[in-house]
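In: Take this sequence and fold it.
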Amino acid sequence: MYRFLLTPRWWGIHVFVLLAIPVCIFMGSWQLGRFEDRVQSHNAAEKAPDPATRKAEPLASLLPVDQRTSGRPAAARGRYAEQFLVPGREVDGKTGSYVLTLLRTDGGKVLPVVRGWIPKGTKAPAPPAGEVSVTGELQASENAGSDGVNAAGGLPPGQVGMISAAALVNLVPYPVYDAWVTLPSADAGMTPVPAAAPQNSGLDLKAFQNLGYTGEWFVFAGFVVFMWFRLVRREAEALEDAELGLAPEPDATSADTTADTPSETPSAPLPG
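Out: Purely as a prediction, here's the structure:
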């Protein structure tokens, strides 16, 4: 009865099932691994010491920025150069602008430094003159569309939409570090900007989305197996019915209609 499973059409179905199940299991395991990484990063962040109590390290020793070095205090020396405003940023529930000043280091490369936050319509204080030493919490360059960051194209001169080397390198004549720091204290008239959590870390909504996707992929794998058994059963039942000679009964309505239809054979003429 099950010889149909060896037909070419069914071989194609078998191959699809054998490929779909491992793919679903792999994708579900990958999403589960991402959720576990988020849990580990969250636990590590909970156990990490307060950045204010940690010793600052040279900037070069913390680059490139990753989940391990993000938020750690970095130290750099240089002279402040160009200054920009980053509009549309919230601090304590209020919208304003970051005051972003570029620190030109001895090597000629500049480090973006967020010196503080100011309310909308407020003039940014000028940066200190001469050589300065800064210590701030290290952050990775922002990407448009991530964590509410908007590139905000078409801004007036002196403003940038996001803090990234890609956005600043077109505005200044020297190379820019692919990182930035936010100072723990701000000058008068500005509010310090707290460091943000590293991207793709912590138990946020995206983390639980990964957990939801894990369940979906395993459900897909089970659905593939269920449909395979269902198709096999339907095919076997159809072949069994065919062998028993079972056929659908004639429609009673059509039979009655046929019986009531007058014969088309002309009747014999009556004798005159």
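In: contacts and neighbour counts: CA atoms only from here.
Out: Noted.
In: and the helix or strand containing residue 21, how far from the chain's centre?
Out: Using DSSP states H and E, residue 21 falls within helix 8-47. Computed by CA atoms, centre = their mean, to the nearest Å, the chain-centroid distance of helix 8-47 equals 16 Å.
In: Could you do stretch 113-126 as well?
Out: The answer for stretch 113-126 is 31 Å, by CA atoms, centre = their mean.
In: To compare with the earlier structure, here is another sequence to fold:
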Amino acid sequence: MYRFLLTPRWLGIFALTLVAAMVMVLLGNWQLDRYRERDAINKRIDAATEIAPVPLTEALPGPGDAAGTAGQAPPEETAWTRVTATGRYDSNNIILVRGRTVNNQVGFEVLTPLILADGSAVLVDRGWIPPAPEGANARPAIPAVPTGEVTVVGRVRMSESRPDTPQRRDGQIETRRISVSRLAAELPYPSYGAFLLLDEQTPAADPAFSAIPVRHENNWQNGGYVVQWWLFALMTLIGFGWLARREAHGEPSDAAKHEDRVGDDPVPVGPAGHSPTSAQNG
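Out: Coordinates of the predicted model:
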């Protein structure tokens, strides 16, 4: 009954079905990997609030010796680790990060180099400030840095994707995306290869700053895509089986039914009950 499956036509349909199903399974597996990656990030974010901070030098690779360079970026699993560092803020090289939204308002994040005892620095995101009353393009009032020695506790953050080139406007460094290596090139000392999102500071941080909200990754979206792609693969295989069964049991396709109707049309009958063909033959 199913010998027709060995014909070239059905073998071709079966091959296309398998290829389509395999592609959908692979897409589901890719989404599963993304789900696991994002789930691991969320677990690190949650764990960071419960674990005591470690010294900066234990979490991040050290910077090089050359000024204007950034050290090696740490492994991805280091992200969100809470670290502590002590140094002095460099008020001459504050960096404004444009176009940052907090509580549905677009403003600026303020990165400030913290110069450590060995002369190297780590960038610290001190928080968010609103735009100037004159508009988003006007320079905002930046809270002054504490004088003297400062101890910070912050979470390790990696450079952001799609970085732009930092610019200086009236001597002020500005950027849209945080790329540690590109920002380090603007600084007169070596820098660590990641930056810190400030949690705590001694002396206390200026109340003009708003804390940067820590957003968890939407891993459940990827989980939904996994189920979706795998269901599509299963439905593709089931669809092939349904077509094969329909063919085996002699259920004609819509095209075949149309051809049958055309073939069964009655022959027109001419005068005296004779068809045109019979009349010509006569």
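In: Okay, buried residues for the helix holding residue 21 of structure 1 please.
Out: Counting neighbours by 16 or more other CA atoms under 10 Å, one finds that the buried residues in helix 8-47 of structure 1 are 17, 20-21, 23-25, 27-29, 31-32, 34-39, 41-42, 45.
In: now for it, which elements pack on it?
Out: The contact analysis (3 or more CA pairs under 8 Å, 6 or more residues apart in numbering; DSSP states H and E) places helix 8-47 of structure 1 against helix 205-244.
In: which of the residues in the helix it packs on are buried?
Out: Across helix 205-244 of structure 1, burial judged by 16+ other CA under 10 Å covers 207, 210-211, 213-214, 217-218, 220-221, 224, 236.
In: Next secondary structure element downstream of it?
Out: Later in the chain than helix 205-244 of structure 1, the nearest helix or strand by DSSP H and E is helix 252-260.
In: which residues sit in contact with residue 13 of structure 2?
Out: By CA atoms under 8 Å, 6 or more residues apart in numbering, the contact set of residue 13 of structure 2 is empty.
In: I'd assumed residue 219 was in contact with residue 39 of structure 2.
Out: Yes - between residue 39 of structure 2 and residue 219 there is a contact at 6.0 Å, judged by CA atoms under 8 Å.
In: residue ranges for the strands of the stretch 1-150 of structure 1, please.
Out: Ranges of strands within the stretch 1-150 of structure 1 are 57-58, 73-91, 94-105, 110-119, 131-140, based on DSSP state E, counting those that start in this stretch.
In: Quick one: closest of those strands to residue 159 of structure 1.
Out: Proximity to residue 159 of structure 1, assessed across the strands of the stretch 1-150 of structure 1 by CA to CA, is greatest for strand 73-91 (4.6 Å).
In: Can you give the distance from that closest one to the centre of its chain?
Out: Averaging C-alpha positions (CA atoms, centre = their mean) puts strand 73-91 of structure 1 27 Å from its chain's average.
In: Equivalent analysis for stretch 150-168 of structure 2, please.
Out: Using CA atoms, centre = their mean, the distance from the centre of stretch 150-168 of structure 2 to the centre of the chain it belongs to is 18 Å.
In: Can you mark which positions in that stretch are buried?
Out: Those would be 150-159, 166, for stretch 150-168 of structure 2 by 16+ other CA under 10 Å.
In: Many thanks, have a good one.
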